[in-house]
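S.K.: Sequence unavailable; structure follows:
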């Protein structure tokens, strides 16, 4: 995808996300209570962009945001985000907030399309999870994960 296409697709992904409603959810859950640099909405924008560009790790996401000053920084809303910030924020956000956002989007879809068409569209939804299972390095040398840890990555896809 070229930059113009990325901008257009990115805006289409962000458009249904009503930032005021999501901000109320975030405020209620007090996720960003003491946050100074990386808030949840910026985090979500960064990961939507990363998904579009097929950036496969936190370092590539961070580097891309840092390098592409005019395009990505405007889309994401930050000049730079370190991989450690992304990692910490990912650990801080409870999965329930994403469940609430999904529920909000499903309600919005039902309102726009009607129940029958919305149910048909949602019926084609696939949920994907990627979890890392950490293991002892001395017992599982074959499972290289980091210099000091072993681990395996488990990908799960659930179709409805």
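M.R.: Looks like it arrived, so ask away. Quantities reported herein were computed from a predicted structural model and do not represent experimental measurements. Numbering: from 1, shown residues only.
S.K.: CA only for contacts and neighbour counts going forward, please
M.R.: OK.
S.K.: The longest helix belonging to the chain: which residues count as buried?
M.R.: Longest helix in the chain by number of residues (criterion: DSSP state H): helix 95-113. Neighbour-count burial for helix 95-113, counted by 16 or more other CA atoms under 10 Å, picks out 97, 101, 104, 106, 108-110.
S.K.: Likewise for stretch 76-84?
M.R.: Across stretch 76-84, burial judged by 16+ other CA under 10 Å covers 76, 78, 80-81, 83.
S.K.: again, but for stretch 64-73
M.R.: Within stretch 64-73, the residues scored as buried using 16+ other CA under 10 Å are 64-66, 72-73.
S.K.: Can you tell me the element the residue most central in space within the chain falls in?
M.R.: Centroid-nearest residue in the chain, with CA atoms, centre = their mean: residue 47, separated by 4.0 Å. Using DSSP states H and E, residue 47 sits in helix 40-52.
S.K.: which strands and helices sit next to the following helix or strand past that helix?
M.R.: With elements assigned by DSSP H and E, the helix or strand that comes after helix 40-52 is helix 58-67. Counting by 3 or more CA pairs under 8 Å, 6 or more residues apart in numbering; DSSP states H and E, the packing neighbours recorded for helix 58-67 are helix 71-76, helix 83-92.
S.K.: dropping in the other structure now:
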């Protein structure tokens, strides 16, 4: 007797069909649709991510091999390659972006966590990652003369390390261009790398009471206006308040900032940090910048465990759908990881899910005890193997 639907069916059940139907209606996503519904399309692309299907053929074939279990997914039959390809080209990718943000709100509500620091400020990390593309196959994503690329811009919330903002652009878009358009709540703290050095942005954030921690430019011209005592027996070399002396820099940011020099023992180097937060201890500021590494780990995890480096379609719309579906899948995987008592690494959880997608187990019992062997059900008829 089958007591539970497949693990994949229970994962798909995380999404509210009524909310999904509302998104379909809002984006008019099923206009001129003939049989292949948006729900079927979404389940197929989610299967592509979790099962790590490399092509339309593998998506179609993988679902077809589980044809008897598709009704639990809300599907009547697996899609053909041509049907799935057409949907990837024509269905609005914006619907998947909306689904991502609705899923994010649900994950934050069901698995609330706080960052590891004592302060109550919202802590965020801002960064981008380039996804290289073949210019011959993706001519719309021209990056350099012989290369194509898209850029994944991401604002990571350290409460649960979930992305709170995502923006996808072509590879030539500068990181600061995206940062200037962000609306960040006052008293938030944004950790970012040197690529986001923009004095006008620093000035606006300071006036809006948004704090930042980043690295200084190598050629920054400034004068020290005050020196703070560095904590003893720590890796803090100096703690100074500065003002820019270059005329253009000062006009862009006339505010007093803080420069902290930290010794990085692991790499035997000095790191110069720049911040507009004047009350935190220097060691706290250094720890905030160190925790920025979590956004690098997020990019590494999504590139290694999901399908955003190889694509099943070459159209811009198809690529956007695949990336947004990967982000949705990452939300679900990190949610399962947070709720589990087993202590999964993210890569192991993705691998075990891929191997057991159509296993009939209770999902919540499985993520806590994946190695448990269920007792065999009694059989009414003994099977006889013909040895003769």
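M.R.: Received the coordinates, thanks. As the structure is a computational prediction, the values presented were derived from the model and not from experiment.
S.K.: Got a TM-score for the pair?
M.R.: Overlay of the two chains. TM-score (TM-score structural alignment, normalised by the length of the first structure): 0.64; 135 aligned residues with a CA RMSD of 3.7 Å.
S.K.: which one among the buried residues of stretch 64-73 of the first structure gets closest to residue 153 of the first structure?
M.R.: Nearest to residue 153 of the first structure among these is residue 64, at 24.0 Å by CA to CA.
S.K.: That closest one matches what in the second structure?
M.R.: Residue 64 of the first structure maps onto residue 62 in the second structure, with residues paired by TM-score structural alignment.
S.K.: do you know how far its match is from residue 40 of the second structure?
M.R.: Distance, residue 62 of the second structure to residue 40 of the second structure, using CA to CA, to the nearest Å: 14 Å.
S.K.: try residue 105 of the second structure
M.R.: Relative to residue 40 of the second structure, and taking CA to CA, residue 105 of the second structure is found at 23 Å.
S.K.: mean distance, the helix holding residue 47 of the first structure to its aligned residues in the second structure?
M.R.: Once fitted to the second structure, helix 40-52 of the first structure is off its aligned match by 1.6 Å on average (mean CA distance after the TM-score superposition for the first structure).
S.K.: Can you tell me the SS state at residue 116 of the second structure?
M.R.: Residue 116 of the second structure falls in the coil class when you classify it by DSSP: H, G, I helix; E, B strand; the rest coil.
S.K.: which bit of the first structure covers stretch 11-18 of the second structure?
M.R.: Using TM-score structural alignment, the residues of the first structure aligned to stretch 11-18 of the second structure are 13-20.
S.K.: Check the offset of the matching stretch from the chain's centre.
M.R.: Between the centre of stretch 13-20 of the first structure and the centre of its chain there are 14 Å (CA atoms, centre = their mean, to the nearest Å).
S.K.: Can you check the distance spanned by that stretch, start to finish?
M.R.: One end of stretch 13-20 of the first structure to the other measures 16 Å (CA to CA).
S.K.: which residues touch it?
M.R.: Residues outside stretch 13-20 of the first structure that contact it (CA atoms under 8 Å, 6 or more residues apart in numbering): 41, 45, 48, 105.
S.K.: Can I have the buried ones of the residues you listed as a PyMOL selection?
M.R.: To isolate the buried ones among the contacts of stretch 13-20 of the first structure in PyMOL, judged by 16+ other CA under 10 Å, type:
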select buried, resi 41+45+48
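S.K.: Tabulate the contacts of stretch 13-20 of the first structure (a markdown table), appending distance to residue 22 of the first structure.
M.R.: Shown next, in a markdown table, are the contacts of stretch 13-20 of the first structure (distance: CA to CA, whole Å):
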| residue | distance to residue 22 of the first structure |
| --- | --- |
| 41 | 8 |
| 45 | 13 |
| 48 | 15 |
| 105 | 10 |
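S.K.: contacting residues around the closest residue to residue 163 of the second structure other than its chain neighbours?
M.R.: Excluding its sequence neighbours, the residue lying closest to residue 163 of the second structure (CA to CA, 6 or more residues apart in numbering) is residue 156, at 4.3 Å. Contacts of residue 156 of the second structure were listed using CA under 8 Å, 6+ apart, and they are 124-126, 162-165, 295.
S.K.: Confirm that residue 156 of the second structure sits in a strand.
M.R.: Yes: assessed by three-state DSSP, residue 156 of the second structure belongs to a strand.
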